[in-house]
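# let me see the structure of the following:
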Amino acid sequence: MRILWGFLSGLVFGLGLVISGMANPAKVLNFLDLAGSWDPSLAFVMGGATVTAFIGYSLVWRRQAPVLDQTFDIPKSRSIDRPLVTGAALFGIGWGIGGFCPGPAWTALPLMAPGTLIFLPAMLVGLWAGARIKGLGLLQAKGAAT
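Purely as a prediction, here's the structure:
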């Protein structure tokens, strides 16, 4: 049952990305280009997502446990450390350069656009390299336990 709900959730999420224009890197780059051909339409997409998430979390946190699991999977660390800031910066730089973040890149894959075909393998290599670096302990924050 979890697989079915996971598939349906991913399908709705992917369709939302495509319909909203988030899977179109040109639209994303125009949104990020404040000094040029700025396109504010994605601000409405993000605002709608924020309201939806707020309502969803407000309802979910009233429950003792998730519907399809025994417990909530909540991160234990709440600190802002070097790996978090580094990852956020790399994510933002990649988003600004390529016009993609991971979800929209996957939804754009069926279009077989050259940018997608370059971005996705590069993203996967970056994820692999990040996991390797983290495994070697090179990204550990001071005093952080693994």
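# C-alpha only now, for contacts and for neighbours.
OK.
# where do the helices sit along this structure?
Shown for the chain, the helices assigned by DSSP state H span residues 2-20, 25-32, 41-60, 82-98, 102-108, 114-135.
# and the third one, which residues are buried?
Judged by neighbour count using 16 or more other CA atoms under 10 Å, the buried positions of helix 41-60 are Leu42.
# how far off helix 2-20 does it point, in degrees?
If you take axes from the mean of the first three to the mean of the last three CA atoms, to 10 degrees, helix 41-60 sits at 150 degrees to helix 2-20.
# the last one too?
Relative orientation of helix 114-135 with respect to helix 2-20: 130 degrees, computed using the same axes, to 10 degrees.
# summarise which helices and strands helix 114-135 is packed against.
helix 102-108 (3 or more CA pairs under 8 Å, 6 or more residues apart in numbering; DSSP states H and E).
# quick one more, to check against the first:
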Amino acid sequence: MSRLTGLAFTDVDHLRREHFTTDEEGQLWIHKPREKTSVMSRVPVLPQAVALLEKYRDDANCQARGKLLPVPSNTKMNAYLKEIADICQIPKHLTTHLARHTFATLAIEYGMPIDIIAKILGHTNTNMTRRYAKISEANISREMRRIGKVLTA
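Predicted structure coming up:
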């Protein structure tokens, strides 16, 4: 869920129905204060995340625990990710926090402005967000082409 929303592991774990609203256009949103800083995260929910929430809507284990998703401990989740990386021969140390970085990187890659990403991640300023967002050569190249078009016009 972190990769789809940019939420930190603990924020996903603490998600409750009251954190969800629907706007006048029918878009589902998460409005949740971050556990770490209490800064409000405002996240439009992607269809893939809605499907994930729907999958566990009637899950007895989730209901018994008062959770929306069957989130194990962060340690256990990271152990699962390590196992997946080993099986798939991924030479990267996968963690739940890496999913948050992945979200920010993909958002930058697809042209989302850094100040909007900061709001989604619940950062108080964009300097914190810049640490998450890795700018790729493809992104740099795309932006240079845009400038080139302006200069030749």
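# quick one: TM-score?
The TM-score (TM-score structural alignment, normalised by the length of the first structure) is 0.25; 65 aligned residues with a CA RMSD of 5.4 Å.
# what sits against Arg3 of the second structure?
Contact analysis of Arg3 of the second structure by CA atoms under 8 Å, 6 or more residues apart in numbering lists Ala99, Arg100, Thr102, Phe103.
# any chance of those residues in CSV, plus secondary structure and neighbour count?
Below are the contacts of Arg3 of the second structure laid out as CSV (DSSP: H, G, I helix; E, B strand; the rest coil; neighbours: other CA atoms under 10 Å):
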residue, secondary structure, neighbour count
Ala99, helix, 20
Arg100, helix, 22
Thr102, helix, 18
Phe103, helix, 21
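# list just the nearest of these to Met128 of the second structure.
Arg100 (12.8 Å; CA to CA).
# any idea how far the closest one lies from Arg65 of the second structure?
For Arg100 of the second structure, the distance to Arg65 of the second structure equals 24 Å [CA to CA, to the nearest Å].
# after the strand or helix carrying Ser41 of the second structure, next one along is what?
Applying DSSP states H and E as the criterion places Ser41 of the second structure in strand 40-44. Following strand 40-44 of the second structure in sequence order, the next helix or strand is helix 47-55 (DSSP H and E).
# in that next one, which residues are buried?
Ala49.
# just checking, what packs against it?
So helix 47-55 of the second structure, by 3+ CA pairs under 8 Å, 6+ apart, packs with helix 2-5.
# repeat the analysis, applying 6 Å as the threshold.
Using 3 or more CA pairs under 6 Å, 6 or more residues apart in numbering; DSSP states H and E as the contact criterion, no helix or strand is in contact with helix 47-55 of the second structure.
# what residues does stretch 139-153 of the second structure touch?
Glu109 (CA atoms under 6 Å, 6 or more residues apart in numbering).
# what sits against Ala118 of the second structure?
Thr126, Thr129.
# doesn't it lie inside a helix?
Yes: counting by DSSP: H, G, I helix; E, B strand; the rest coil, Ala118 of the second structure is located in a helix.
# roughly how far apart are it and Gln63 of the second structure?
Ala118 of the second structure is 32 Å from Gln63 of the second structure, by CA to CA.
# what is the burial count for Phe119 of the first structure?
20 (other CA atoms under 10 Å).
# could you find the closest non-adjacent residue to it?
Gly98 (7.1 Å; CA to CA, 6 or more residues apart in numbering).
# for Val12 of the first structure, see how far away that neighbour is.
24 Å.
# which of these two has more neighbours?
Gly98 (18 against 12).
# do you know how far the more buried one is from Leu11 of the first structure?
Taken as CA to CA, the span from Gly98 of the first structure to Leu11 of the first structure is 23 Å.
# picking that back up, please report how far the residue nearest to Phe119 of the first structure lies from Leu8 of the first structure.
28 Å.
# in the second structure, which helix has the most residues?
helix 137-152.
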